[in-house]
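Trainee: With the sequence up front, the predicted model follows.
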Amino acid sequence: MTTSMTKHALVVRGGWTGHQPVETTDSFLPFLKEHGYDVRVEDETTVYTETEYMADVAVVVQTNTMNTIAGDELSGLVAAVANGTGLAGWHGGIADSYRNSSEYLQLIGGQFATHPAKAPRDELPDDGTDCFVRHTIDIVPERADHPIVAGISDFELTTEQYWVLSDAYNDVLATTTIAARDFDPWHRPITCPAIWTRQWGDGRIFVSTPGHDLGVLNDKNVRTIIERGILWASR
């Protein structure tokens, strides 16, 4: 339950530096401030144990890839969301954050499994773009009027395409279909959620799998979806 008139946004960032956690979250700070949020930025998850503060946070924006989280920190985050704090994020910063916690996986509703390479392993350039493939983000027709994706048509990106393990509790707003190529070990295309929301107690969760780096986040469609997702998740 919010206890003050000020809207508080908490940015939690860290983990694998290849996802540019500092640069990408910095790029959203002006947006948050323009929408009236008092913003706190943390490089550690210990903030999740600050029960009184977390009870007053309207939305957590998290990008914390391949990190770990202590039990009391995770309990604080889960309790805050269940009590109405929103949680929003993109790419591995939310869908591949705490591999040590099945409870976090249940909270988020999707876990990164892989991003297929663009060519057989022995043909890859090893230049940072090995898994940058051209693919489409398909808006789910039945959800096209959702405020996060309203007015946005299917669009293409050249970046990592996330294969995620997920469950049926997600409200999927967009999908992406991973091809089955001659050199792949899987035998048919796989359609995965690319953008989804989730209700947890009184809280809202928003996840966008596009968002590998600033280049992707500067795509007009991706930026618009994430900005809307943050506002939608906010209490």
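Mentor: Arrived safely.

Trainee: can we go C-alpha only for contacts and neighbour counts from here?
Mentor: Fine.

Trainee: Give me the contacts around the longest helix belonging to the chain.
Mentor: Secondary structure of the chain per DSSP state H: the longest helix is helix 220-233. Residues from elsewhere that reach helix 220-233, judged by CA atoms under 8 Å, 6 or more residues apart in numbering: 31, 59, 61, 86-90, 147-149, 152, 155, 203-208, 210-211, 216-217.

Trainee: same thing but 7 Å
Mentor: Contacts of helix 220-233 with the rest of the structure, by CA atoms under 7 Å, 6 or more residues apart in numbering, involve 59, 86-88, 148-149, 204-206, 208, 210, 217.

Trainee: Please identify the buried residues of it?
Mentor: By neighbour count, with 16 or more other CA atoms under 10 Å as the criterion, the buried positions of helix 220-233 are 221-223, 225-226, 228-233.

Trainee: Below is structure B, check it against A:
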Amino acid sequence: MNVLVVRGGWAGHSPVETTSLFLDLFAGHQVRVSDTLETYADQAALAAADLIVQCWTEGRLTAGQEHNLVTRVAEGAGFAGWHGGVVATCYEASRYQYMVGGRFLCHPGDFVDYRVSVTGDHPVTAGVQDFDVHTEQYFCHVDPGLDVLATTTFEGLHGAPETAGVTMPVVWTRTFGAGRVFVNTLGHSPADLLVPETHTIMTRGLRWTAGLPVLD
């Protein structure tokens, strides 16, 4: 299997450190790490990729880069990522946003305490109980057709009373053509991704998206 890791953009999301947490998952496979979105202009690199892992906040895709990436996922590559690296980026790229299934808008209160509720029945979250985190609570616009694996409920605090009672997806999957997409809105920092439940969901999600057995 060939894994393409594309990382960079805003340094506040620690793209090198966070992606490095998961590289050992693919020991024995071919892993290519790129620090430029120009990789999406390389059709040969994309054609070889079975899984694309992206952590690139505040990026912009050219029309050609967007076309190549979206086409490759529709053809069968997996696409996975977390936090701003997938949902707070490429805002002008509507086909990219459609593929991912969500778009970051805000996180009222910045770093806050909140509960993540596991929903549904999926190998990625099997056996994972609801858990508490202290991090950014992402408010997103999301596709209603997502397979939602975890949610959080906003309480209307931190100057955003209009959010009261809103249940927001935190983790989701979707099929896109012949490809699989996995998104986890947790993951502002390496510490966030090392929360045991988050780490389990993330490692399983990456393997599921790649079509590998889902193992702890």
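Mentor: The structure has been received and is ready for your questions. Just so we're clear, the structure is a prediction, and the values are computed from it rather than from any experiment.

Trainee: TM-score for these two?
Mentor: Structural agreement between the overlaid chains, expressed as a TM-score with TM-score structural alignment, normalised by the length of structure 2, amounts to 0.94; 211 aligned residues with a CA RMSD of 1.3 Å.

Trainee: circling back: from the contacts of helix 220-233 of structure 1, which is closest to residue 159 of structure 1?
Mentor: Each of the contacts of helix 220-233 of structure 1 was scored against residue 159 of structure 1 by CA to CA, and residue 210 proved nearest at 7.9 Å.

Trainee: That closest one: neighbour count?
Mentor: Residue 210 of structure 1 is surrounded by 24 other residues when neighbours are defined as other CA atoms under 10 Å.

Trainee: For it, give its distance to residue 153 of structure 1.
Mentor: Relative to residue 153 of structure 1, residue 210 of structure 1 is positioned 15 Å away (CA to CA, to the nearest Å).

Trainee: counterpart of residue 144 of structure 2 in structure 1?
Mentor: Superposed on structure 1 with TM-score structural alignment, residue 144 of structure 2 falls opposite residue 168.

Trainee: likewise residue 75 of structure 2?
Mentor: In structure 1, residue 75 of structure 2 lines up with residue 83, judged by TM-score structural alignment.

Trainee: So which residues of structure 2 form strands?
Mentor: 2-9, 30-34, 51-57, 78-82, 102-106, 111-118, 131-136, 139-142, 147-153, 167-176, 179-184 (DSSP state E).

Trainee: Residue 115 of structure 1 -> structure 2?
Mentor: So, by TM-score structural alignment, residue 115 of structure 1 is matched to residue 107.

Trainee: Pretty sure its match sits against residue 139.
Mentor: Yes. Using CA atoms under 7 Å, residue 107 of structure 2 makes contact with residue 139 at a distance of 5.8 Å.

Trainee: between those two, who's got more neighbours?
Mentor: Summary of the neighbour comparison: residue 107 of structure 2 and residue 139, criterion other CA under 10 Å, with residue 139 having more neighbours (22 against 16).

Trainee: what residue of structure 1 takes the place of residue 127 of structure 2?
Mentor: Alignment note (TM-score structural alignment): residue 127 of structure 2 maps to residue 151 of structure 1.

Trainee: if I look at that match, how far off is residue 44 of structure 1?
Mentor: Between residue 151 of structure 1 and residue 44 of structure 1 the distance, using CA to CA, works out to 37 Å.

Trainee: So those two - more neighbours on which side?
Mentor: residue 44 (14 against 9).

Trainee: List the contacts of the residue of structure 2 sitting at the aligned position of that one.
Mentor: With TM-score structural alignment defining the correspondence, residue 44 of structure 1 maps onto residue 36 in structure 2. Residue 36 of structure 2 makes contact with 6, 8, according to CA under 7 Å, 6+ apart.
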